[in-house]
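J.: Dropping a prediction and its sequence here:
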Amino acid sequence: MQNFSIGIIGAGHMGLALASGLASRMAPERIVVSDPHPDKRQRVHDLGISTPADNDSVVTRADVLVLAVKPQGMRDLCAAIAPRVRERRPLIVSVAAGIRAADIARWLGGGPAIVRAMPNTPALMNAGVSVLWANDETTPGHREAAATVLGAVSEVFWLTDEALMDAATAISGSGPAYFFLMVEALAAAGAQLGLPRDLSAALAGGTAAGAGRMVHDHPGEAALLRARVTSPGGTTERAIKSLLSEGFMEMLGRAAQAACDRSRELGEQLGAA
């Protein structure tokens, strides 16, 4: 699928991020975005992208159709655009957490090619990661097109088992919030130790950003990086021992399991006939 056109329904944070990333890599004329809110359409329009208010105009012009709406709105959206989708037969890319491809296909009618994608909020800064899974109706060209769309704002990783999308949602989809919470806690701890709040927040945020860059540049080596800065008998070792004794690893495991369970529940609840 070369020189394909892209339609995005939903101009919230993720829809806007995708539109912005794509507009920097291809002619904006190949992109069309709809959203019921005029202010969101205006932000996309400022990128030089066509922004009709109605979804049918997007479906009609799209070879790749990105459904960037919340899970709770996916069923109604699919029902509304189903006739046009059956006529046009675009590749469907869903970024809704938990919603299974079989349910999307049922709501759209027929057997469309579907790629489920789970990007995360750093995509807003072209620094995200996205996990993708494709159904049996997709072709190699479809997969390449989906990777191009998500690759405009993130690194792309593929799964071969759709059931693992819930786990990916728990780790990368929800994961940024875990780190934001940790930065909040670290900044609060610095303030309790006597640092000015603004300085403590800057130190915590800057440290997280630098550590994140190191982990990104050395994939799979987080334990090694930690060991390198944990001198025997030093301050870091004392802190790490305190965290581990309080069940830090188990706590994160429980948090990820809770997010995974909720993603699965959303799929079951919203996909029920």
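T.: Looks like it arrived, so ask away. Residues are numbered from 1 along each chain as shown.

J.: Could you use CA atoms for every contact and neighbour count after this?
T.: Noted.

J.: Check which element follows whatever helix or strand Val32 lives in along the chain.
T.: Taking DSSP states H and E as the criterion, Val32 maps to strand 31-34. Going down the chain from strand 31-34, the next helix or strand is helix 38-45, by DSSP H and E.

J.: Would you mind listing the buried residues in that following helix?
T.: Neighbour-count burial for helix 38-45, with 16 or more other Cα atoms under 10 Å as criterion, is recorded at 40-42, 44-45.

J.: Closest to Arg228 out of these?
T.: Relative to Arg228, the closest of the buried residues of helix 38-45 is Val44; by Cα to Cα it sits at 44.9 Å.

J.: so how far is the longest strand along the chain off the chain centroid?
T.: Looking across the chain with DSSP state E, the single longest strand is strand 128-134. How far strand 128-134 lies from its chain's middle: 8 Å, per Cα atoms, centre = their mean, to the nearest Å.

J.: For the residue sitting nearest the centre point of the chain, which non-adjacent residue is spatially closest?
T.: Residue closest to the average C-alpha location in the chain (Cα atoms, centre = their mean): Pro119, at 1.8 Å. In space, and not counting its chain neighbours, Pro119 is closest to Ser130: 4.0 Å by Cα to Cα, 6 or more residues apart in numbering.

J.: hang on, isn't the one you found packed against Arg116?
T.: No. Ser130 lies out of contact with Arg116 (Cα atoms under 8 Å); the separation is 10.0 Å.

J.: Use this one as the comparison:
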Amino acid sequence: MTATDPKIVFIGGAGNMGGAVIGGLLAAGYPADRIVATGRDPQKLAAFAKCHGVAAHSDTLAAIGDADVIVLSVKPQAMRDLCTGLRSHLDGHNPLIISFAAGIPLAAYRRWLGEHLPIVRAMPNTPALVQTGATGLYAGAGVTAEHRAITERIANAVGIFLWVREECEINQIIAVAGSAPAYFFLFMEAMIEASVASGFARADAERLVLQTALGAAKLAMASEEDVAKLKRNVMSPGGTTECAVKRFEQGGLFHLVAEAMRDCAERASEMERELDR
């Protein structure tokens, strides 16, 4: 692997997540001539490459020939066919493989790609699209310190990252970060609908709710206090906030969130069994 700027080939690079990571890397100063994007749609791929100044290749097999890192950014259902098609072209070649797909265990990648390859499972989330993502990482056998360093460089380009020690913990990452943007969007949606029902114009409700969500997140990240204390800071005894928070608590919000996150992680485990074939 090239020590300074390894050549990274993004398979599915013109898609949302691959494109977000490429954009983040470029914004962080990664050289465009060390990035290649591949994809099935030649027109979309060409437009993406022109916009970002990276190389584009519609022939994936040709593109991976001298890759130091191959990022698999395709849907889980397409992963088996992709990997089995790559296998014979990776014999004698030992690039780092980073997969963005949920629900596919390392054992499956080893069967499809070969036992010799170093593989990292990465679970980014959609805020990576605006460089505020959170990515869970798990390193398989053969992943070196150098491999970890380039993986961290890629993950850092779109937000923060967390390495987990056990592969099963990736499913917990999915529950707490990978799927979690939808939880917050759901809560925002509920607040917007309640505001509209109370008489606000939808545009005004959206503006107020989204700005408040952004402000709360920024305040939490900037503060040395935990979120429970920040919650209490907003609450005056017998006041309006306390009244609203009590309603959430009486409605079983904590229990409901815990159940939802457990369901999410269990579904991720089910997907692993379904896709590990």
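T.: Structure received. Note that the coordinates shown come from a computational prediction; the quantities given were computed from them, not determined experimentally.

J.: Can you calculate the TM-score here?
T.: Once superposed, chain against chain, the TM-score is 0.96 (TM-score structural alignment, normalised by the length of structure 1); 272 aligned residues with a Cα RMSD of 1.3 Å.

J.: higher neighbour count, Ser130 and Arg116 of structure 1?
T.: Taking neighbours as other Cα atoms under 10 Å, Ser130 of structure 1 and Arg116 compare with Arg116 leading, 27 against 24.

J.: Aligned to the residue nearest to Pro119 of structure 1, what sits in structure 2?
T.: Taking TM-score structural alignment, Ser130 of structure 1 has Thr135 as its aligned residue in structure 2.

J.: Test my guess that that match contacts Arg153.
T.: No. When contacts are counted by Cα under 8 Å, Thr135 of structure 2 is not listed as touching Arg153 (11.7 Å).

J.: against structure 1, where does stretch 78-88 of structure 2 fall?
T.: Taking TM-score structural alignment, stretch 78-88 of structure 2 hits residues 73-83 over in structure 1.

J.: That stretch: which residues count as buried?
T.: For stretch 73-83 of structure 1, the neighbour count (16+ other Cα under 10 Å) marks 74-75, 77-78, 81-82 as buried.

J.: what does stretch 101-115 of structure 1 give?
T.: For stretch 101-115 of structure 1, the neighbour count (16+ other Cα under 10 Å) marks 101, 103-108, 111-115 as buried.

J.: Ok, stretch 212-229 of structure 1 next?
T.: Val215.

J.: Report the separation between the two terminal residues of it.
T.: For stretch 212-229 of structure 1, the first-to-last residue distance is 15 Å (Cα to Cα, to the nearest Å).

J.: Name the surrounding residues that touch that stretch.
T.: Stretch 212-229 of structure 1 is contacted from outside by Thr236, using Cα atoms under 8 Å, 6 or more residues apart in numbering.

J.: and stretch 233-241 of structure 1, which stretch of structure 2?
T.: Counting by TM-score structural alignment, stretch 233-241 of structure 1 corresponds to 238-246 in structure 2.

J.: tell me which element whatever residue of structure 1 lines up with Leu219 of structure 2 is part of?
T.: For Leu219 of structure 2, the aligned residue in structure 1 is Met214 (criterion: TM-score structural alignment). Assigned by DSSP H and E, Met214 of structure 1 belongs to helix 197-217.

J.: Now do the SS call for the residue of structure 2 positioned farthest from its centre.
T.: The C-alpha centroid of structure 2 is most remote from Gly238, which lies 40.9 Å away (Cα atoms, centre = their mean). Following DSSP: H, G, I helix; E, B strand; the rest coil, Gly238 of structure 2 is assigned to coil.

J.: Compare the one helix or strand Ala79 of structure 1 maps to with structure 2 and give me the mean distance after superposition.
T.: Counting by DSSP H and E, the element that carries Ala79 of structure 1 is helix 71-88. For helix 71-88 of structure 1, the mean deviation from structure 2 after alignment is 1.2 Å (mean Cα distance after the TM-score superposition for structure 1).

J.: For the helix or strand following that helix, which helices and strands make contact with it?
T.: The element immediately downstream of helix 71-88 of structure 1 (helix or strand, assigned by DSSP H and E) is strand 91-94. Judged by 3 or more Cα pairs under 8 Å, 6 or more residues apart in numbering; DSSP states H and E, the packing partners of strand 91-94 of structure 1 are strand 64-67, strand 114-118.

J.: Show me the contact partners of strand 91-94 of structure 1.
T.: With Cα under 8 Å, 6+ apart as the test, strand 91-94 of structure 1 has contacts from 63-68, 112-117, 138, 142, 146.

J.: Let me see the contact set for the aligned partner of Arg264 of structure 1 in structure 2.
T.: Alignment note: Arg264 of structure 1 maps to Ser269 in structure 2; criterion TM-score structural alignment. Residues in contact with Ser269 of structure 2 (Cα under 8 Å, 6+ apart) are 103, 171.

J.: Assign a three-state SS to Ser269 of structure 2, would you?
T.: Reduced to three states by three-state DSSP, Ser269 of structure 2 is helix.

J.: gap between it and Ile173 of structure 2?
T.: 12 Å.

J.: Also Ala108 of structure 2?
T.: Taking Cα to Cα, one finds Ala108 of structure 2 at 20 Å from Ile173 of structure 2.

J.: Tell me which stretches of the stretch 151-273 of structure 1 form helices.
T.: For the stretch 151-273 of structure 1, applying DSSP state H, counting those that start in this stretch gives helices covering 165-168, 175-192, 197-217, 222-228, 235-245, 248-271.

J.: Now do the same contact list for the residue nearest to the centre of structure 1.
T.: The contact partners of Pro119 of structure 1, taken as Cα under 8 Å, 6+ apart, are 95, 128-131, 150, 154, 172-173.

J.: Now check it against structure 2: what is it aligned to?
T.: Residue correspondence to structure 2 (TM-score structural alignment): Pro119 of structure 1 is matched to Pro124.

J.: Check Leu108 of structure 1 too.
T.: Match for Leu108 of structure 1 (TM-score structural alignment): Leu113.

J.: what does Asp63 of structure 1 give?
T.: Under TM-score structural alignment, Asp63 of structure 1 pairs with Asp68 in structure 2.

J.: And its match, how far from Arg34 of structure 2?
T.: 10 Å.

J.: next one: Gln43 of structure 2
T.: With Cα to Cα as the criterion, Gln43 of structure 2 and Arg34 of structure 2 are 21 Å apart.

J.: Lys246 of structure 2 now?
T.: From Lys246 of structure 2 to Arg34 of structure 2 the distance is 54 Å (Cα to Cα).
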